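K.L.:
Dropping the sequence and predicted coords here.
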Amino acid sequence: MVQKTSTANGSPTANSWGAVLSMTLSVAMLIASEFMPVSLLTPIAESLDATAGQTGQAISVSGFFAVAASLLITTLVGKLNRKWVLMAMTACMLASLVLIATAPNFTVLMAARALLGVCIGGFWALATAVIMRLVPAEKVSKALAVMYTGQATAAAFAAPIGSYLGGLIGWRGVFWALVPIVAINLLWHWFALPSLPSSSRQSLKSLLSVLKRPYFARGIVAVIFTFAGAFSMFTYLRPFLETFTSLDVGMLSLMFLVLGCAGFMGTWLGGKLANGRVILLLKILPTVMGLVTLALLGFGHIVLIVAMLLGVWGAMNTAMSVGWMSWVSQNMDDAPEAAGSLIVAAIQGAILVGAAFGGVLLDHLGITGTFVGSAALSAIALLLIGSGRKLLKPA
């Protein structure tokens, strides 16, 4: 039996890092599961007799249910031990992957993605608050950076490996390959996570009271535009690379690998800036991502430049989560579960809106319209962040 990593009330001890690592693997699997359709968009669409824009809604539907789950999870689970709640979310992820791999039609695929959305929203809503209980206060930023290494890893390898393996074993085989990893992760939670009892019950009223804080409300709106701008482009990156840059499957995999590997740099950069210059980081993100998106339209026919631009975009993509979650931990430390629920709902809602918005533009205006729309959303996010003073908790 693995030694417990916390006291009965969930206080941190020196052995909590195994639990943090188990959550890191969950993050990697969540990211891989949620965004794998990006690298497999075309074959999934062809197999299920759907358009690329329609198949992109498979990301939107998971986002919709993630929004609902993130808002309701802390209310519905009440005082349940957070260890068992996190394990339930991981079990939902396992079930959704099996359903996706066996989906006979587009309807079943969407239902499976909805179940995945429940897992995503529930896990992310609790993750920051759980991390704050697993490690001492002075180690929270480090633990968050470790957890988001899972995001960087998935971003680096899930898309290129998914794209490559999809050409060898089909898109269904790619999702089957994730199943045993998630099953192992579920067992790891069982042994590594400490008992995390909850002594309080969140309510919708408590969520609203947090949202009434002006600096937090402004931050939430900025989050929505930042992530919507990013994912209205990212969701349809493969069609862009296929039609605009004219890449084959092998080069597609290489491009996704470049984009993903840059995420490790983004995680490092995010961790460094978030400690004392989180507002600077939040301003850099939409600025650079919007400019890169427009630059792709201008230089999209030059493979080398495309690779460089995707590397920059990939770094900013992983830094987004680190930056905004660090902002929450620094400015909402008195209500981490409520703030966590709301910001996760905002992020997932933004992914939903961004993917849907990009899909509509793709089907009606083409890929150029999708990318211009993405850059416009990023510009609005930058205006909302402004100098950053209005995003900070009053002294």
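P.N.:
Cool, the structure landed.

K.L.:
Could you use CA atoms for every contact and neighbour count after this?
P.N.:
Fine.

K.L.:
got a list of what Leu86 touches?
P.N.:
Leu86 makes contact with Gly122, Phe123, according to Cα atoms under 8 Å, 6 or more residues apart in numbering.

K.L.:
Is the residue nearest to Ile302 when sequence neighbours are not counted in a helix, a strand, or coil?
P.N.:
Closest residue in space to Ile302, ignoring its immediate chain neighbours: Thr245 at 7.2 Å, by Cα to Cα, 6 or more residues apart in numbering. What DSSP: H, G, I helix; E, B strand; the rest coil gives for Thr245 is coil.

K.L.:
For Thr55, which non-adjacent residue is closest in space?
P.N.:
Ala45 (5.8 Å).

K.L.:
The one you found and Gln54, how far apart?
P.N.:
Plainly put, Ala45 is 8 Å away from Gln54 if you go by Cα to Cα, to the nearest Å.

K.L.:
do the same with Leu168
P.N.:
Separation of Leu168 from Gln54 (Cα to Cα) stands at 24 Å.

K.L.:
first vs last residue of stretch 71-80, how far apart are they?
P.N.:
With Cα to Cα as the measure, stretch 71-80 spans 16 Å from end to end.

K.L.:
Put this next to the previous one:
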Amino acid sequence: MAAPPRLVILLLALAGFASMASMRVTDAMLPALSQAFARPVADVAQNITLFAIAYGVMQLAYGPLGDRHGTLRVIGLATLACAVGALGSALAESLPMLLLFRTLNGATAAAIIPLSMAWVGDNVPYEQRQVTLAHMLSGAVLGLISGQVAGGFLADTLGWQAAFMLLTLLFLGAGGLLLEALRRQPALSPPKADQGRIAFFSRIREVLLISRARRILALVFLEGIAAFGALAFVASHLYTRLDVSLTQAGLMVALFGVGGLIFAALARPLVARLGEPGLAAGGGVLMGLGFVGLALASLPVLATASAFAAGLGFYMMHSTLQINATQMAPAMRGTAMAVFAGCLFLGQSVGVSLGGLVLRLADSLWLLAGAGLWLLALGLAFAWLLRQWHGERATAATAS
């Protein structure tokens, strides 16, 4: 490689920070947006749904584009394009305009994290890959924390528009740095040989023909429905149930991301000690306890601890899904990882829509508790599948 992997991972973490901050920035400001546009929380929450739909659908384009033109080049250009959606959101004077630019933001942010994972899959040996992914994605986790906290804090102080202006500057900086690094060292993202017309759907079809790939994609879709769908409403739930400010609610929810940072710091010993099935099962248990705890918490300290447990559990299970996803289709890793991320965030869009429906019929307590039980069952099911796959691999190795 022409550049130290550490430099590339740092730049990808910076771009991932901006992407995830943008995705979660409106979680804690939903009550403020509801007041600004004189619409119910369920209506303004559509900005999260549309962001996630655009994010998921655009994976169909970015995966094959990354395979053909180089993952890092596509990431850099898409990061700069994110600034347009963020700036438009800041200047929106009506809810339809906000929804339009949030959709654009989701469509452009879609390239960043899945293609970053594809680059790691192409350049890091499998034995080191889960730890490397955890370290690189720590930038995305920091973005999740910062987006939730900054969204609530700025909505309380300077106004919700300030959060989007800050994101605009962040995207410009991250994209500019990445493209400058590519200009200095083009070997970081060499163009691949001409493969003719990009056959989007045939590439995706080849991934979907793989049995294990279908199972992994189904698992991450179901994970996105429950985890990210419920997470979008946690700050509003705490704001109402505990009678705290938006800033306080955002800080409590940010402990979800802190759980992810703790996992990134401890990834090596946790992977060695628990193995993939242990991480999946333990993650499911922690998410179940965490989301049920958030639903029932009567004190801020209990909500904070529950958010931390849910976040640690999510990253334990999700990183295990990621490492298996990098091996779904090694010959088309960019496409495979893009479809993987697309399923996650299409699941989020479905989850937010279902959450809005639940809120029209029942209290948010039932939404969060149901998500916790869903994720508990999902983690245990994934652990069972991993044991089956590892057994098949051991049998095949013995036979050969």
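P.N.:
Okay, I see it. Since this is a predicted model, take the numbers as computed values, not measurements.

K.L.:
TM between them?
P.N.:
Laid over one another, the chains give 0.88 as their TM-score (TM-score structural alignment, normalised by the length of the first structure), with 383 aligned residues with a Cα RMSD of 2.5 Å.

K.L.:
re earlier: of Leu168 and Gln54 of the first structure, give the one with the bigger neighbour count.
P.N.:
Using other Cα atoms under 10 Å, the more surrounded residue of Leu168 of the first structure and Gln54 is Gln54, with 18 against 11.

K.L.:
Counterpart of the more buried one over in the second structure?
P.N.:
Here Gln54 of the first structure is matched to Asp43 in the second structure, going by TM-score structural alignment.

K.L.:
Its match: helix or strand, and which one exactly?
P.N.:
Element membership of Asp43 of the second structure [criterion: DSSP states H and E] is helix 41-44.

K.L.:
Same question for that helix: list its buried residues.
P.N.:
By neighbour count on 16 or more other Cα atoms under 10 Å, the buried set for helix 41-44 of the second structure is Val41, Ala42, Asp43, Val44.

K.L.:
Let me see the contact set for the last one.
P.N.:
Just to be clear, that refers to Val44 of the second structure. Shown in contact with Val44 of the second structure (Cα under 8 Å, 6+ apart): Leu30, Leu33, Ser34, Leu95.

K.L.:
Do you have the helices of the first structure handy? List them.
P.N.:
17-39, 41-47, 52-76, 82-102, 106-134, 140-192, 204-211, 214-234, 237-243, 249-274, 278-299, 303-331, 336-365, 367-385 (DSSP state H).

K.L.:
right, so of those helices, which gets closest to Ala395 of the first structure?
P.N.:
helix 303-331 (10.1 Å; Cα to Cα).

K.L.:
Sort out which residues of that closest one are buried, please.
P.N.:
Judged by neighbour count using 16+ other Cα under 10 Å, the buried positions of helix 303-331 of the first structure are 303, 306-331.

K.L.:
To which residue of the first structure is Trp160 of the second structure aligned?
P.N.:
Alignment note: Trp160 of the second structure maps to Trp171 in the first structure; criterion TM-score structural alignment.

K.L.:
what's the answer for Ala78 of the second structure, then?
P.N.:
Counting by TM-score structural alignment, Ala78 of the second structure lines up with Met89 in the first structure.

K.L.:
In this structure that match contacts Cys119, no?
P.N.:
Yes - using Cα atoms under 8 Å, Met89 of the first structure is in contact with Cys119, at 4.6 Å.

K.L.:
before we move on, back to that, could you measure from the match of Ala78 of the second structure over to Ala376 of the first structure?
P.N.:
Distance, Met89 of the first structure to Ala376 of the first structure, using Cα to Cα: 35 Å.

K.L.:
With neighbour numbers in mind, choose between these two.
P.N.:
The neighbour count for Met89 of the first structure versus Ala376, taken as other Cα under 10 Å, is higher for Met89 (22 against 15).

K.L.:
Contacts only, for that one.
P.N.:
Met89 of the first structure makes contact with Val118, Cys119, Ile120, Gly122, Phe123, according to Cα under 8 Å, 6+ apart.

K.L.:
let's see 10 Å
P.N.:
Met89 of the first structure makes contacts with Ser26, Leu115, Leu116, Gly117, Val118, Cys119, Ile120, Gly121, Gly122, Phe123, Trp124, Leu186, as judged by Cα atoms under 10 Å, 6 or more residues apart in numbering.

K.L.:
Output these as CSV; include the columns neighbour count.
P.N.:
Below are the contacts of Met89 of the first structure laid out as CSV (neighbours: other Cα atoms under 10 Å):
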residue, neighbour count
Ser26, 28
Leu115, 22
Leu116, 32
Gly117, 31
Val118, 24
Cys119, 29
Ile120, 30
Gly121, 28
Gly122, 30
Phe123, 29
Trp124, 24
Leu186, 22
